[in-house]
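Peer 1: I would like to see how this sequence folds:
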Amino acid sequence: MITEDATRSIEQIFEQAAGSRLCPRGYAAVEVTQIDMARHREMLQPHALVLTISSLTFRLLFVLHYADDEATRACYLGTDRDQPLSDVLMELVNLCCGSMNQQLVVHFPDLGMSTPYALSSRCIDFIGELKPDHVWAYELRAGEAARLGVTLCVCAKAAVDFTAGDMAEQGEGELELF
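Peer 2: From the prediction side, this is the model:
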């Protein structure tokens, strides 16, 4: 079970992290808009990058949906077309989830984070199999043409209740060794 305070806190943590960490070079922020799942499914892009943040009490699944099209490539790669778009987006997803992890570890000191991996966006058709306690859908816009989608899913193993409170902007993140 996840409380309303925890739900709002996860939204707040994600929106701050996504707004600042999923930006292409040259952008100050991306526009982050929460949308309903029906609209999210209609707008689903073909590719997905998945990352999990896990604790002893919950698992948060982060799915970034994107199209490997000219508009997204131009926005996120700019003139550096030597790198695959998926590599650039994996790096940004890792930064975004790392920022979320830094905020969550204050309340859940036992957190672990996976590395991003690629799947089809249709993977969210099976999200119900996880028996989630809460699912969010977001649209992210960088510029006029580039559009990303994000699905967040929390599966609780025990009661999840916390309040994020004031969140200070963090640095780029540090490498953690275990």
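
Peer 1: C-alpha only now, for contacts and for neighbours.
Peer 2: Will do.

Peer 1: what about the strands in this structure?
Peer 2: With DSSP state E as the definition, the chain shows strands at residue ranges 31-35, 47-54, 58-66, 112-113, 117-120, 134-142, 146-156.

Peer 1: run this one through as well so I can compare:
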Amino acid sequence: MISDHAKESFDRIFRKAAHARLPADGADTCEIALTEEAVTPDASRTSQVVVLTISSIVCRLLLILHFDEDDATRQYYLKEGDERPFREAFLEICNLCCGAMNQELLRYFPDLGMSTPYVLNARCLPYLQELEPGLLSSYSVTLNGTARLGATICVCAHAPVDFVADVSAIEETSGELELF
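Peer 2: Predicted coordinates:
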């Protein structure tokens, strides 16, 4: 069981991480809106998803970022002169976003582990219901008015989860490498 306080906390933690890590530049806008696909995420909006997992003894959180490798998204994340493949650059951003969530969650769950990102076809999204999540929330994310992503937070609890996250503290980090 996931309490209402914990559900609100997961939402605040995601929003803080997304605002901090999904924009390519700190001056870019990042608009996040809860979408109606919270019950059954719409795989028709995007063709691919990046899945990252944060696991603890009491729960498992899946951060799923939906994307299309369209011109707007490619141009947003690959700046002039960037020779990296789009997927490499985008997976790095996704990993940073999940890492920011992991850092916040460590305040409440000291035993966390985080996976490396992997890409799946978006047609797998309806199967999230098979995990019997205690929380399933979907968001639309618009970056600088041009790049559009989706995000889904799926939390499965193995024990009661109840916490209130204080995300008001501002912490400056610059991509540290965390070893497990």
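
Peer 1: Drop the TM-score for these two in here.
Peer 2: For these two chains in superposition, a TM-score of 0.93 is obtained (TM-score structural alignment, normalised by the length of structure 1); 178 aligned residues with a Cα RMSD of 1.8 Å.

Peer 1: Adding distance to residue 13 of structure 1 and mean neighbour count, write the strands of structure 1 out as a markdown table.
Peer 2: What follows is the strands of structure 1, written out as a markdown table (distance: least, Cα to Cα, whole Å; neighbours: other Cα atoms under 10 Å):
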| stretch | distance to residue 13 of structure 1 | mean neighbour count |
| --- | --- | --- |
| strand 31-35 | 12 | 16 |
| strand 47-54 | 13 | 22 |
| strand 58-66 | 12 | 23 |
| strand 112-113 | 16 | 15 |
| strand 117-120 | 22 | 14 |
| strand 134-142 | 13 | 19 |
| strand 146-156 | 12 | 22 |
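
Peer 1: Tabulate those strands (JSON lines), appending distance to residue 11 of structure 1.
Peer 2: As requested, the strands of structure 1 are arranged in JSON lines below (distance: least, Cα to Cα, whole Å):
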{"stretch": "strand 31-35", "distance to residue 11 of structure 1": "9"}
{"stretch": "strand 47-54", "distance to residue 11 of structure 1": "15"}
{"stretch": "strand 58-66", "distance to residue 11 of structure 1": "12"}
{"stretch": "strand 112-113", "distance to residue 11 of structure 1": "18"}
{"stretch": "strand 117-120", "distance to residue 11 of structure 1": "23"}
{"stretch": "strand 134-142", "distance to residue 11 of structure 1": "8"}
{"stretch": "strand 146-156", "distance to residue 11 of structure 1": "9"}
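
Peer 1: Can you say which of these is nearest to residue 168 of structure 1?
Peer 2: Closest approach to residue 168 of structure 1 among the strands of structure 1 is made by strand 31-35 (18.4 Å; Cα to Cα).

Peer 1: returning to what we had before: nearest to residue 80 of structure 1 among the strands of structure 1 would be which one?
Peer 2: Once those are compared by Cα to Cα, strand 146-156 is nearest, at 16.5 Å.

Peer 1: The closest one vs structure 2, average offset?
Peer 2: Between strand 146-156 of structure 1 and its aligned partner residues in structure 2, the average distance after superposition works out to 0.5 Å, using mean Cα distance after the TM-score superposition for structure 1.

Peer 1: just how off-centre is the biggest helix by length in structure 2 within its chain?
Peer 2: With DSSP state H setting the assignment, residue counts place helix 86-105 as the longest helix in structure 2. Using Cα atoms, centre = their mean, to the nearest Å, we find the averaged C-alpha position of helix 86-105 of structure 2 to lie 8 Å away from the chain's own average C-alpha position.

Peer 1: Just the buried positions in it, please.
Peer 2: 90-91, 93-102, 104-105 (16 or more other Cα atoms under 10 Å).

Peer 1: ditto for stretch 17-37 of structure 2
Peer 2: With the criterion 16+ other Cα under 10 Å, stretch 17-37 of structure 2 contains buried residues 17-24, 29-32, 35.

Peer 1: Report the central residue of structure 1.
Peer 2: In structure 1, the centroid-proximal residue (Cα atoms, centre = their mean) is residue 62; its distance is 4.6 Å.

Peer 1: Would you mind finding the match for that one in structure 2?
Peer 2: The pairwise alignment with structure 2 assigns residue 62 of structure 1 to residue 63, based on TM-score structural alignment.

Peer 1: give me every residue that touches its match.
Peer 2: Listed by Cα atoms under 8 Å, 6 or more residues apart in numbering, the contact set of residue 63 of structure 2 reads 51-54, 98, 151-154.

Peer 1: Reformat the residues you listed as TSV; add distance to residue 160 of structure 2.
Peer 2: Conversion of these to TSV gives the following (distance: Cα to Cα, whole Å):
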residue	distance to residue 160 of structure 2
51	24
52	22
53	19
54	17
98	23
151	24
152	21
153	18
154	16
